[in-house]
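# Turn this into a structure:
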Amino acid sequence: MAMPTHQPTEDQRHIVEVLVAGGTPKTIIAKALGIGMKTLQRHYADELETGLELANAKVVRRLFRLIEQGSTPATIFWLKTRAGWKEGQTVEIEQKTEQQAYDFSKLSDLERADLRVKLETVVGRRH
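You can find the predicted model right below:
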């Protein structure tokens, strides 16, 4: 005996559209509807193909309405994601170093020994 032909309802079409938009795998969608993959492909081809795009269009339409109504968060979101705006402040720091020559011959033996210990301590920390 042959299985009855599947007749999709508007509710089922909407369910498929929403599940596709949410990233649900086709195998899970077919299982949720109690049909096989071939039946899903045959009867819901449009929903499978356009579900994500239709959902995105609805979200964009809603976002744009919010922007038109003066929603600051929606406007900021749009500017960051669509207009390339960025938050934050960029600070550039330029460091200039001057090379100075020191005349170590004017140091006393004690000052040279103290400087040597300090230099060895600093160089030792780097290694």
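
# For the rest of this, base every contact and every neighbour count on C-alpha atoms.
OK.

# Identify the residues contacting Gln7.
Gln7 is in contact with His43, counting by C-alpha atoms under 8 Å, 6 or more residues apart in numbering.

# Another sequence for comparison is provided below:
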Amino acid sequence: MARKNFEPTTEERKKVYQLTASGFTVEDVAKTIYRYGKPISDKTVRKYFRKELETARIESVGAVAARLFKKAIDGDTSAMIFYLKTRGGWKETAINEIKAEVTQTPEKIDLSGLSFDELEQLEKLLDKGNSKANTN
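Predicted coordinates:
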């Protein structure tokens, strides 16, 4: 016996719209709609809920963007900064100054008298010093 053609209900359309607007994938949405005791396929969601899938994300992002823009216009400093960084091309730049004392070091250091353990300890100290120099 053949199954009837899938006919989405108004409730299912609202559910697909809300889940898509919230950022859920088609695969996740498909798992929430059941027919004959089983979730429908991703293909069925794409076929019968095309309008909801196409418009939900655009409209939800638009609604949030409109609220952000209103907050920025009304003087919310955080909203202003965020808007200008993301939409206005503004950016923050950090200037790091490095100050170091120049000391003379011998051209060659004789390490031949050190044991293997002492050489490993020296290597660790040098690595530690280099990592501190890179973070400052």
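
# Report the TM-score for the pair.
TM-score of the superposed chains, computed with TM-score structural alignment, normalised by the length of structure 1, equals 0.58; 105 aligned residues with a C-alpha RMSD of 3.4 Å.

# Helix, strand or coil: sort out the residue nearest the centre of structure 2 for me.
For structure 2, the residue sitting closest to the mean C-alpha position, by C-alpha atoms, centre = their mean, is Gly23 at 12.9 Å. Using DSSP: H, G, I helix; E, B strand; the rest coil, the structure places Gly23 of structure 2 in coil.

# secondary structure element for the residue nearest to it when sequence neighbours are not counted?
Excluding the flanking residues, the one nearest Gly23 of structure 2 by C-alpha to C-alpha, 6 or more residues apart in numbering is Arg57, at 7.2 Å. Here Arg57 of structure 2, judged by DSSP states H and E, is contained in helix 50-73.

# And that helix against structure 1, how far off on average?
In the superposition against structure 1, helix 50-73 of structure 2 averages 1.6 Å from its aligned positions (mean C-alpha distance after the TM-score superposition for structure 1).

# Tell me which stretches of structure 1 form helices.
Ranges of helices within structure 1 are 10-21, 26-33, 37-43, 45-68, 72-82, 109-126, based on DSSP state H.

# Turn those helices into CSV, including mean neighbour count.
Below are those laid out as CSV (neighbours: other C-alpha atoms under 10 Å):
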stretch, mean neighbour count
helix 10-21, 17
helix 26-33, 14
helix 37-43, 14
helix 45-68, 15
helix 72-82, 14
helix 109-126, 11
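
# Any chance of those in CSV with distance to Pro4 of structure 1 as columns?
Listed next are these as CSV, based on distance: least, C-alpha to C-alpha, whole Å:
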stretch, distance to Pro4 of structure 1
helix 10-21, 17
helix 26-33, 15
helix 37-43, 12
helix 45-68, 20
helix 72-82, 48
helix 109-126, 80
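
# what's the closest of these to Thr97 of structure 1?
helix 109-126 (19.0 Å; C-alpha to C-alpha).

# Onto which residues of structure 1 does the helix holding Arg57 of structure 2 map?
Following TM-score structural alignment, the partner segment of helix 50-73 of structure 2 in structure 1 covers residues 45-68.

# Now tell me what touches the matching stretch from outside.
Residues contacting stretch 45-68 of structure 1 (C-alpha under 8 Å, 6+ apart): Arg13, His14, Val16, Glu17, Val18, Leu19, Val20, Ala21, Gly22, Gln41, Ala74, Thr75.
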